[in-house]
Every structure is written in C-alpha cells, then in structure tokens.
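Visitor: pasting the sequence and the predicted coordinates here, then a few questions.
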Amino acid sequence: MRYLVALGLVALAACGSRGELQPTAGKSLPVKPYGAVATPDANALMQPSVQARPSRSDDLQRSSERRERDEFDLPPK
C-alpha cells in the first residue's frame, strides 16, 4: 500500500514539471509552410492561429444605452 502511495506522489510531482518541447525520438518537426520565412519551432506550433481562436469584434452595449430595433427579435407563436 505504501508503495502505491509513494508511486502516486512521484507521478503527481512529475505532472508539474515543464521543459522545452522536443519532437519524439526519431521524428522531426513539420516542414516549413509555403511562403513562410523560417520553419516554426515547437512553441510556435503550439500557439493557436487567429482562425482557431478569433478575438471578439463586437462592442457590448451598456444597459443605459438605447438599443436599436431588431427586426429578427420576434415574439413566440
């Protein structure tokens, strides 16, 4: 039982370690994309693109502002 607890603590401690990302043994990073100046490294490949995580482009209205009429806000039938 003590062995399982010790093994669990070691595994839990290993979860928090962070280091540089490296490709697995025998593998290489993807080739340079067409039109790119340089081949991206592992950290650059982990960043989501703008299409994957778009930013918010609409402005929120405050409750004190008068709202425009919405033609699609129809009452239920």
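Guide: Nice, thanks for sending it over.
Visitor: all contacts plus neighbour counts: C-alpha atoms, from now on.
Guide: Will do.
Visitor: what residue is smack in the middle of the protein?
Guide: The residue lying closest to the centre of the chain (CA atoms, centre = their mean) is residue 48, at 5.6 Å.
Visitor: included below, for side-by-side comparison, is a second structure:
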Amino acid sequence: MKRIALALLAAGALAGCGKMQPLVPAKGKALPVKPATSPTQPNATKLLASPPQLRPGRSDELLTKSQVRPDDHFDLPPR
C-alpha cells in the first residue's frame, strides 16, 4: 500500500512540473487578422491580456453608519 501511495505521489509531482513555453497557434492555424486600428499584429500574449476596463479597481469604501433608505415610488407590491 505504501508503494502505491509513493508511486502516485511521484507521478503527481512529475506531472506538475511541465515545461513552460510561449503560446503558438496550432499547426495549420494562424493568429486572427490584424485589427484595423492596430499598428502591428498582436501576438498570443497580447491577445490574452485583458484590458483594464475588464478588471475594475476595488472599492474599499466602508459603510460607516446605517442610513434609512428614502421612499421609492417604483417599489410596488406584485399584482
């Protein structure tokens, strides 16, 4: 039983250490066409990077005191 556990542990450790290499298109495939407004063809790394608009900043504003909500004229009960 110990040998099986040791073999599984070794296989897991071996599978976890893979060679890191840059991304390239699959054989027979090409990168998407160059955007019309871009001066150069973006590579795979640039295509995978998300713009700041997709990752908005975090708001750390804490609620300091409770406040009563004002009346909402559109908050009607269901019919």
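Guide: Everything's here; your move. If you're wondering where the values come from, they're calculated on a predicted model, not measured in any experiment.
Visitor: next, the TM-score between them, please.
Guide: The TM-score (TM-score structural alignment, normalised by the length of the first structure) is 0.55; 64 aligned residues with a CA RMSD of 3.2 Å.
Visitor: that older thread, what's the counterpart of the residue nearest to the centre of the first structure in the second structure?
Guide: Superposed on the second structure with TM-score structural alignment, residue 48 of the first structure falls opposite residue 50.
Visitor: what distance do you get for that match to residue 44 of the second structure?
Guide: For residue 50 of the second structure, the distance to residue 44 of the second structure equals 12 Å [CA to CA, to the nearest Å].
Visitor: now swap in residue 64 of the second structure and tell me
Guide: Taking CA to CA, one finds residue 64 of the second structure at 45 Å from residue 44 of the second structure.
Visitor: what's the answer for residue 22 of the second structure, then?
Guide: 8 Å.
Visitor: of these two, who's got more company?
Guide: Neighbour count, other CA atoms under 10 Å: between residue 22 of the second structure and residue 44, residue 44 has more, with 14 against 6.
Visitor: okay, now the closest residue to that one other than its chain neighbours: neighbour count?
Guide: Spatially, and ignoring its direct neighbours in sequence, residue 44 of the second structure is nearest to residue 23 (6.2 Å; CA to CA, 6 or more residues apart in numbering). Using other CA under 10 Å, the number of residues around residue 23 of the second structure comes to 9.
Visitor: my guess is residue 23 of the second structure contacts residue 47, does it?
Guide: No. Assessed by CA atoms under 8 Å, residue 23 of the second structure is found out of contact with residue 47, at 10.7 Å.
Visitor: for the aligned partner of residue 35 of the second structure in the first structure, give me its contacts.
Guide: Matched to the first structure by TM-score structural alignment, residue 35 of the second structure sits across from residue 33. Each residue near residue 33 of the first structure by CA atoms under 8 Å, 6 or more residues apart in numbering is listed here: residue 39.
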